[in-house]
Each structure stands twice: as C-alpha cells, then as structure tokens.
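# Sequence first, then the predicted structure:
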Amino acid sequence: MDTATSPTRPPQATPRDWIALAVIALPCLVYAMDLTVLNLAVPHLALDLAPSASQLLWIIDIYGFMVAGTLMLMGTLGDRIGRRKLLLIGAAAFACASVLAAMARSAEQLILARALLGIAGATLAPSTLSLIRNIFLDQRQRTFAIGVWIACFSSGATLGPLVGGVILTYFAWGAVFLAAVPVMIGLLIVGPLLLPEFRDENAGRLDIVSAVQSIVASLALIYGMKRTAESGFGWEAMAAIALGLAVGALFISRQRRLADPMIDLGLFRHPGLGAALAINVTAMLGAMGIFVFISQYLQLVLGMSPMEAGLWTAPSGVCFAIGSMATPQLVRRWRPVDVLSCGLVLASLGFLLLTRLGESQSLPVLMGAILMMCLGLSPVGTITTDLMMRIAPAERAGAASAISETSFEFGGALGIAVLGSLVAASYRVAMADVPLPGIPPEILAPARRTLDAAAIAADKLPEALAAPLREAAHAAFAHALDLAALACVGATLLALIIARTRLSRA
C-alpha cells in the first residue's frame, strides 16, 4: 500500500532531503536542455557541416529518440544496480559524450555523438524521478517535489535556446554542448555525499533483447513517418512502419512471457495509466516540436541574432516553471482533471494564436502565443507523473518513472520529427512553383528545399535576386509554420478529450 494512504502520518522530508532534491533536479534541467539547445545553432552548423535536410532533422531529434528508446532499459537497470549508481555512471557518460559532440566535424559524427548523448541522458531521468519517489514519502511533499522536477525538465527544454543563443554570441556552435560538462562533474562530486542509494533487492536479470526491441520499434516507426512526410508514402516508409509495428508487437509479447519483464504490464491495469501516457505524448508533441520552428522564425525570418532570439524565447521557461510549481497548490483546491483540462484549453488557444503572425505585429502575437502555450501545458507533467508515482510500488519506481519519462521524451521527439517533416514538406511544395528567374540552378535547388539554404543562398546573390528569394522563402515558411501550429492544436485537443473521458475520476 502507498505510504501516503497510511493511517499514520508518513515520515516528513528532512533539510538534507530537500538539498538532495536540488542536486538531482539540476542534471535533469541540463539533459532536457540538450533537446532544444541546438535550435538556435541550426543555421550555424548548417553552414559549417552542410548537412542534408534529412541529416539536419536527425541531428536535432536523434537525441530524443535514443533517450526514449533506452529509458525503459535504464529505469529497470537502476532498480537492479541502484538508482544513485546509475545516475553517477550516466553523468560521467553524458560529460564525455558532450565533449565528443563539441568536437564533431561532420554531420555523421554529430549524429553519432548526439545518439550517445541520448543513451547517457536516458540514465538521468528515471534515476532522478525514482529517487524522488523513495526520498519523499509524504504524498503532498512528493507532489511538490515532482513539481520541482517537472519545472526543471520543462525549463531546461525551453531555456535551451537562450543558453544556446548566449553561447553562440561568443563561441562556435560546438560550445553549446560543453555547458553540460561542469554540471555533470559537480554531480559526480556531491552525488555520493548527499544522495541515498535505493535498489530493488529482489530484482531479476536484465533483458537486453527487450531493450533492443524497444529501440528498433521506436526508431523504425519515426523513420517511416519522416520518410512519408518528406518523400510520400513509398515502399521504404511502408517497410519501416511495418517493421516498427512488428517489433513493437514482439516486444509486448515478450514482456508477457518474461518472469522479470522490462515493463511490468500489470501497471497498465490501472485505468488512468494509459490515459496519462497518451496525454504526455500528445501534449509534448506540440510543446517540443513547435519551438524548433519558432527559433528559426525569429532568426531567419525576423533577422534576429541568436542572443536576441534566445531572449525572446526565455519567458517560455519561466512560464513552465511557474505553472509546474503552482500545480500542486491548484490540485488541492480543484480536481486534477479540471486543472489539466483548463490548461489544455489555454494551450490550444495559444497554438491557434500562433497562426496569426504578421509582419507588423509578429512579436506581440508570438509572445502572447508562447505564454498561453507554456502556461497551459505546464500542469501536464506534474499531474500525470504524480499519478504514475502513486500507482507504482516503491520497489518498481525506476521502471515506472522510465515509462512516464519515455512518454515525455517520445512525445517530444515525435513532435520534432512529425512537425519537422510537415514543415519541410510544406515548404518544399510552396517553393516548387515560385518563379525565381535569374538565380543559378545549383543555388536555387537547395533554396527550394530548406529555409536555411534559402538564407545562405540569398547572402551570396545580388540584392535584386536575393530580395524575391527571401520574400518567397519567408512566405513559404510562414505557411508551413501555420500548418504545424494547427497540427499542435489538434494534438492538444486530443489530449483534452482523453483527459475528460479517461481521467474524470482522477
């Protein structure tokens, strides 16, 4: 039985426990930052590494894919070897992979380094969240601690562009990865002193086959969707999607047979669990995906520097932090499902407002949309994560937190992939029919594929040729951004429907 429901008051957190919360929340902020820290660096690395459109998307989203694909393995591993031990191992690996990413000299090297970062990052989230589950036994204190954890996660993801903008003002794009190194070194120093160790003493053996299946299924499905949006529904996309579905079915079947499964399917007997995971995926799809294109809009359409663009997106992190920290207080006065529903309605209106960007009022409209989106989505993580932690037994906290975090990461990576593919396809179609005479074909061809290439091409052309190219590219990107925002409206409304129909008793 959960300790929060015991007739006697559960043990209260000590000052040392609250200091431990700060220690484990900080690396979560850093690893979440790596999901978005490249947003403002995209134009710089595109110029330096010259990646293709497909490589550029993989550079951005391979980190999230690998985190999502390996989280369940790492959550189970933490239950077995110890959550603190796994956290420290992951911190060391994250620091090393960050240095490798900073030293990358080709698109392929950067994709590989980002993949290694994702694997290392997957050790951090389930370790930190499961430690919170074991440290804070009082339900109210645990809900507040989870709110702090979610605030760090959300703030890290949204403050990534600001950090990237500051770094890019003074250093080359590779330096954006080095910001994580001092934090991870600090965790290695103070972690053994302040963090307690927890593990499942009755844990069974790890199942590497299940881990490989989860990674293959995730990557195959996302690759198939990317190929569909970029090149149409061809045989390659169909084969990838079919492979992902087949391997996913084998993964689920294997979990049912194993004595020590990677995912305890018994947890899914709770009627609210599946709904919470679905809400995480649909809500994060818009939250993570849209900011990639907002950053590009600020730099490549409005002509801002990385520093300016980072400053304009900084309020999003503040809003996420405020909303996440306020949620535990709100759910004491109103039902969690009502707080969640109001937030999702506000976020939907924010995404809808994003379609009203115009040349004369673009910044006021954009800032209003960002504030509405972030405040509206901020209760999602705290409410759904707290539900997951209440459902799961303490000895399975690592696996349960991995399932919850997987839905966040998968939703964010899915948003970047799906919205990125949608924007790329829409931009390409819009630019295909625009007459741009006088521009050499070898310059015009890449400019018709991506906004980054159009900006680079315009800088090489005389103003008489560059002006119509910029105008056409900006119009095509604005239309693509409208479509992405409408897709986010649909995803957020879907999350609202799931919340109202499946979490009405939460």
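Structure received.
# Could you use CA atoms for every contact and neighbour count after this?
Fine.
# Give the burial count for I89, as a bare number.
Per other CA atoms under 10 Å, the neighbour tally for I89 reads 15.
# Please compute how far the host helix or strand of it lies from its chain's middle.
Using DSSP states H and E, I89 maps to helix 83-102. Its chain's C-alpha centre and that of helix 83-102 lie 18 Å apart, by CA atoms, centre = their mean, to the nearest Å.
# what's next to it, contact-wise?
27, 74, 77-78, 109-110, 113-114, 116-117, 120-124, 127-128, 130-131, 173-178, 180-181, 184-185, 187-188, 191-192, 195-199, 398 (CA atoms under 8 Å, 6 or more residues apart in numbering).
# Which helix or strand lies directly C-terminal to it?
By DSSP H and E, the next helix or strand past helix 83-102 is helix 107-121.
# quick one, the helix or strand following that following helix and helix 83-102 angle?
For helix 107-121, the following helix or strand on the C-terminal side (DSSP H and E) is helix 124-135. With axes from the mean of the first three to the mean of the last three CA atoms, to 10 degrees as the basis, helix 124-135 and helix 83-102 are set at 160 degrees to each other.
# so after helix 124-135, what's the next helix or strand?
In N-to-C order, the element after helix 124-135 by DSSP H and E is helix 139-170.
# Output the contacting helices and strands for that next one.
When contacts are defined as 3 or more CA pairs under 8 Å, 6 or more residues apart in numbering; DSSP states H and E, helix 139-170 sits against helix 15-36, helix 124-135, helix 271-296, helix 306-333, helix 362-391.
# List the buried residues in it.
The neighbour-count criterion (16 or more other CA atoms under 10 Å) identifies 139, 141-168 as the buried residues of helix 139-170.
# mind checking how far it is from the chain centre?
Centre to centre, stretch against its chain (CA atoms, centre = their mean), the figure for helix 139-170 is 12 Å.
# One more: stretch 246-262?
Remark: stretch 246-262 is offset 26 Å from the chain centroid, using CA atoms, centre = their mean.
# In addition, the following structure is provided for comparison:
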Amino acid sequence: MLALELRAGRKEWTALAVLMLPVLLVAVDNTVLSFAVPAISLALNTTGTTLLWIIDIYPLVLAGLLVAMGSLGDRFGRRRMLMIGAAGFAALSVAAAFAPSAEALVAARAGLGVFGAMLMPATLSLIRNIFTDRRQRRMAIAVWAAGFSAGAAVGPLVGGVLLEHFWWGSVFLLAVPVLAAMLVLTPLCVPESRDPHPGSVDVPGIALSVLTMVPVVYAIKNLANEGSPAVTAAAAGLGILAGWLFTRRQLGRPEPMLDVRLFRVRPFTGAVLVNLLAVFSLVGFLYFVSQHLQLVLGLSPLQAGLVLLPGLAVTVIAGFAAVPLVRRMPAHLVVSAALLLSAGAYWMVAAAGQGAPAGTLMAAFALLGAGVGASETLSNDLILSSVPAAKAGAASAVSETAYEVGSVFGTALLGSILVSSYRSQLQLPAGLDPEQASAASETLGGAINAAAGLPADTAGQLLDSAHRAFDSGVQVTAGIAAVLMLAASALAWWTLRPQTKQPASTALPHTP
C-alpha cells in the first residue's frame, strides 16, 4: 500500500515532459488542419462532403480503435504501443503531405487514425501509472490537457507561416521532427508498464467497436447531404446494433476489453459525457471560425491564428486554474460553470450577425477556451481516478474515445448543419455554367473558386451571396451549439454531484 503513496520526483516529471510530445503533435495536427481547410478546399476543389471527410476520417478511425489499442497496450506494454504508433504516424504524415488528390488525403488521414489510436491512450495510461499520488496526478493531467491547448496555440502560428510560404501539405510535415525526437527520448525516459493480468485479445470486440462508430457518423453526413432517408436509417441502425452487441459481448467476458459496468456509475458516465461535449464545442467552433476569418473577412492563415491565440492561451490557464479551484469548490459546480462559459461563447457568435468582426470572435473563443480548459482537466481526472492503475489503458481509452467522438461529432454534426444551411440560403446569379454552379453550391471555397472565372459583376454577386449564406449557417450552427452546451452544463451539475450512497454492485475500486 505504501507504494501507492509514493510521490513523483524528477525522473517522473521528465517522463511527463517526453509524453507531452505526442500530445502536442496531435493538438498541432488538429488545429493546423482546421486552418488548412480553406487552402485544401481551394487547391483540391473538394465537395463539401469530401471536405468534411478529410477532417473527420482521422478522429473517426481513431475513435473506433482507441478502446482496442488501450486494451492492447495494457497487454503488450504501453510504451511499446507508443513507439509503434509514433513510427507509423511519422510515415503516414509524409504520405498525407504529398497526397495528390482529396481521396488520397482521406486515405492517408485514415491511416493516421490507426497509429494515432496507439499514441493517445498510451500517454494518459502511462501518466496514471507514473503518478500515484492523487494531487500530483491531477496536476500531471492538467499538464497533459494543457498540452492540447499549447499545441493548438502553436499550430495556427507555425501553420500560418507554412501556409503563406508553402503548399497546404507542409502542415502535415510538422509531425516528423516531433516524432523523431520522441522515438529517441521515450526508451531513455519513460518506463514500461502493462496490466499484470490482461485479458485475451478480443478481435470480434474490436470489429464491433469500429462498426459502432463509423455507420453513425456516416448517417449524420448522409442526412446533412440530403441523401436517401433509407440509407441514413440503415446506417444509424447498424451502428446502434453493433453498439448493443459490443456491450453484450463485454458484459459476458470474464476479462472484457472495456468494462462497460463502469458506465453504471453516474459520476464516471458524467465525466465521459463532459469530456465529449467540451471537445465537441471546441472543434465545432474551430471548423467554422477558421473559414469565416479567412474566406469571409479575408485574413491570412497567420492573421487568423493570431486572432485565436488569446483564446488558446486562456484554455491553458483555465486548465491549470481548475486544479487549485476544485480543492475549494465541488467539481460538479466548477465543471457546470465552465460549460456555461462555452454556451455564452456560442451565443456571442449567434448574436453577432452577418460579417462578425474578428474582435468578437476573439472574445468568444477566449470565453470558450476558459470553459473547455477547466472541464477537460477535471473530467479526465475523474475518469482516470475511478479505476485501478492496472486498468489505466482501458480507462484512458474511454477518455480518449470521448475526446475523439466529440471531435468527430463537432465537425460531423455542426459542420453538416453549416453545409446544409449554406446550400439552402445560397442564391446563384445568372451566368454560371453547370460546373461552376455545382462547385459554388458545395462550399464557400468552391464559390470563391467559381467566382475567379466569372465577370466582375457576376463574381461580386456570387461572393456576396456565398458570404451571406455561410454566415447565416454559422448563426444557426452557433445557436444550436449554445443550446447543447446549456444542456451539457445541467448534465454536469447532476451527474458529477457526490453520491451520498452508492450500491455495492456498482461501486468502483478505490484509488488514491
């Protein structure tokens, strides 16, 4: 029992610094891609649906495999999975950078999702095993969560410089030097850890976890793209059925890949949902604000990154501030208040109207960052603290799955609503050929491309209509997101409250 109470020293904090490298990498990759969306849209002339798939396929594949990779890390070694993931991620980052078409970029991003699924559960589960003292672990998790924000802050600035001087693919090459350093330092600084009593590899469970995610997101995209209602219903039904079968399978196994009984405990389930919804709000905001700043207001990628930099800094600060704050206030109140800030940020955008100025978006993103920073730190701590250290990989996978599902649905749901609203509001001027009309109707980037080949008067009419349609969609999307964040705040207040009495059959193992 004494071993569980050992406090971390210099060696453990050095290991944490090394584990921040893949965290920074994933954060930079996500933010850079958001800012590269306009350039990709213009360069590859993508459809609206393909553009969403370029963004979504990585977190979609990653989310489907996180539970499996977390379980494999528990069995075969978390550091080993980290190293394999780093090598594969570096190779496919190069492939994505030189992708010749939108379809090739989607394929490369899917491969990145496979190896990314090896990286993230390993980092968080290693932290759970390295830091056994509860207060130190909470601070380490705050550092881990702040790594996402720091990477997001660096991403737009570095990515902005790259996009102004090089082609869009250069943003993917940012991963290579980070991963090279990680491959050298990890064996020297990070200890290996694994579950001493792992379960067997559950291949059908892995397949069912993927089948749960992919069809549901496809159904959302198909619905937003005004596809066949029958296809939408069939895809959603397949995902729900696979999820039910996955749950039944895990309940019947003596050593499940994911102990779904954890979700019977209200605070655990609440923390997972808070994690998901906080990321949902962040990714959805970045998806439309990056396009508004660059394609509507005409800012360069670097200027757009600078507009959002204060909000990203606030995200980091809020994550660290939540650690001492939660010692004085109940966690459910802190998280609930944080999500109210996120709701307020979306209301600011919805109320700003057409052509929202950069200053308004800067203030709104700072407000959103404060909410996301605090809620992410505390929800991850609650998830990890609820399980024994030996099962940290599975718990980390749950946390990371929530993060990536939130990322998927942030763009799939809010992005699809935005695309659908844009199409319904766009009014095409006379004089466009069928190809130009089709491109303009897909995305704002497509409308800008089409306008380049039109007479000045017609081009001006098209661009004015496209900007108005896009911003109208942003208002609708922001209003819906604000309501969802209000609901998330109420959910956090109810689910994260301390329980006075917990049934023995659903009690979680005690951890320090």
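Nice, I can see it. If you're wondering where the values come from, they're calculated on a predicted model, not measured in any experiment.
# Let me see the TM-score of these two.
Here the TM-score for the pair of chains, by TM-score structural alignment, normalised by the length of structure 1, is 0.95; 499 aligned residues with a CA RMSD of 1.7 Å.
# hmm, back to that, in the helix holding I89 of structure 1, which of the residues would be classed as buried?
Quick answer for helix 83-102 of structure 1 (16+ other CA under 10 Å): 83-88, 90-102.
# Deepest in the core, which of the helices and strands packed on helix 139-170 of structure 1 is it.
Greatest average neighbour count among these goes to helix 124-135 (a mean of 28), per mean count of other CA atoms under 10 Å.
# which residues in structure 2 does that helix align to?
The aligned range for helix 124-135 of structure 1 in structure 2 is 119-130, by TM-score structural alignment.
# I'd like to know which of the contacts of helix 83-102 of structure 1 are buried.
Among the contacts of helix 83-102 of structure 1, the ones that count as buried by 16+ other CA under 10 Å are 27, 74, 77-78, 110, 113-114, 116-117, 120-124, 127-128, 130-131, 173-178, 180-181, 184-185, 187-188, 191, 195-196, 198-199, 398.
# Next up, the contacts around Y403 of structure 2.
Applying CA under 8 Å, 6+ apart, the residues near Y403 of structure 2 are 275-276, 279.
# mind running it again at 10 Å?
Counting by CA atoms under 10 Å, 6 or more residues apart in numbering, Y403 of structure 2 touches 59, 63, 272-280, 376, 380, 397.
# Quick check: the helix holding I89 of structure 1 compared with structure 2, mean distance?
With mean CA distance after the TM-score superposition for structure 1, helix 83-102 of structure 1 departs from structure 2 by a mean of 0.8 Å once superposed.
# circling back: closest one to G411 of structure 1 among the helices and strands packed on helix 139-170 of structure 1?
Of all these, helix 271-296 sits nearest to G411 of structure 1, with 4.0 Å by CA to CA.
# what stretch of structure 2 does the closest one fall on?
The aligned range for helix 271-296 of structure 1 in structure 2 is 266-291, by TM-score structural alignment.
# Same question for stretch 320-330 of structure 1.
Mapped onto structure 2 using TM-score structural alignment, stretch 320-330 of structure 1 covers residues 315-325.
# Next: stretch 85-97 of structure 1.
Stretch 85-97 of structure 1 corresponds to residues 80-92 of structure 2 when matched by TM-score structural alignment.
# same deal with stretch 372-392 of structure 1?
Structural correspondence for stretch 372-392 of structure 1: residues 367-387 of structure 2, per TM-score structural alignment.
# before we move on, what about stretch 193-205 of structure 1?
Aligned using TM-score structural alignment, stretch 193-205 of structure 1 spans residues 188-200 in structure 2.
# quick one: which helix or strand includes the most centrally placed residue in structure 2?
With distances taken as CA atoms, centre = their mean, the residue of structure 2 nearest its centroid is S407 (3.3 Å). Using DSSP H and E, S407 of structure 2 sits in helix 392-425.
# and that helix, which residues are buried?
Quick answer for helix 392-425 of structure 2 (16+ other CA under 10 Å): 392-423, 425.
# To which residue of structure 1 is L496 of structure 2 aligned?
Aligning on TM-score structural alignment places L496 of structure 2 opposite L503 in structure 1.
# Stretch 58-69 of structure 1 vs structure 2, average distance?
Compared with structure 2 after the fit, stretch 58-69 of structure 1 shows a mean deviation of 0.8 Å (mean CA distance after the TM-score superposition for structure 1).
# In structure 2, what range does that stretch match?
Aligning stretch 58-69 of structure 1 against structure 2 (TM-score structural alignment) gives residues 53-64.
# Identify the residues contacting the aligned partner of L363 of structure 1 in structure 2.
Counting by TM-score structural alignment, L363 of structure 1 corresponds to A358 in structure 2. Shown in contact with A358 of structure 2 (CA under 10 Å, 6+ apart): 289, 292-293, 297, 299, 303-304, 307-308, 364.
# With L413 of structure 2 instead?
217, 220-221, 223-224, 280, 284, 406-407, 419, 477, 481.
# got the angle between the helix or strand containing G73 of structure 2 and helix 102-130?
Using DSSP H and E, G73 of structure 2 falls within helix 48-76. Helix 48-76 of structure 2 and helix 102-130 are oriented at 30 degrees to each other (the same axes, to 10 degrees).
# tell me the angle of helix 48-76 of structure 2 relative to helix 392-425?
180 degrees.
# Does anything pack onto helix 48-76 of structure 2? Which helices or strands?
Under the contact definition 3 or more CA pairs under 10 Å, 6 or more residues apart in numbering; DSSP states H and E, helix 48-76 of structure 2 sits against helix 10-44, helix 78-97, helix 102-130, helix 203-224, helix 392-425, helix 434-442, helix 444-451.
# how does it look with 6 Å?
Counting contacts by 3 or more CA pairs under 6 Å, 6 or more residues apart in numbering; DSSP states H and E, helix 48-76 of structure 2 is packed against helix 102-130, helix 203-224, helix 392-425.
# possible to save these as CSV with distance to L432 of structure 2?
Below are the helices and strands packed on helix 48-76 of structure 2 laid out as CSV (distance: least, CA to CA, whole Å):
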stretch, distance to L432 of structure 2
helix 102-130, 24
helix 203-224, 25
helix 392-425, 16
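# Those helices: which one's closest to G473 of structure 2?
Minimum separation from G473 of structure 2 across the helices and strands packed on helix 48-76 of structure 2 (CA to CA) falls at helix 392-425, 4.8 Å.
# mean deviation of that closest one from structure 1?
Mean deviation for helix 392-425 of structure 2: 0.6 Å (mean CA distance after the TM-score superposition for structure 1).
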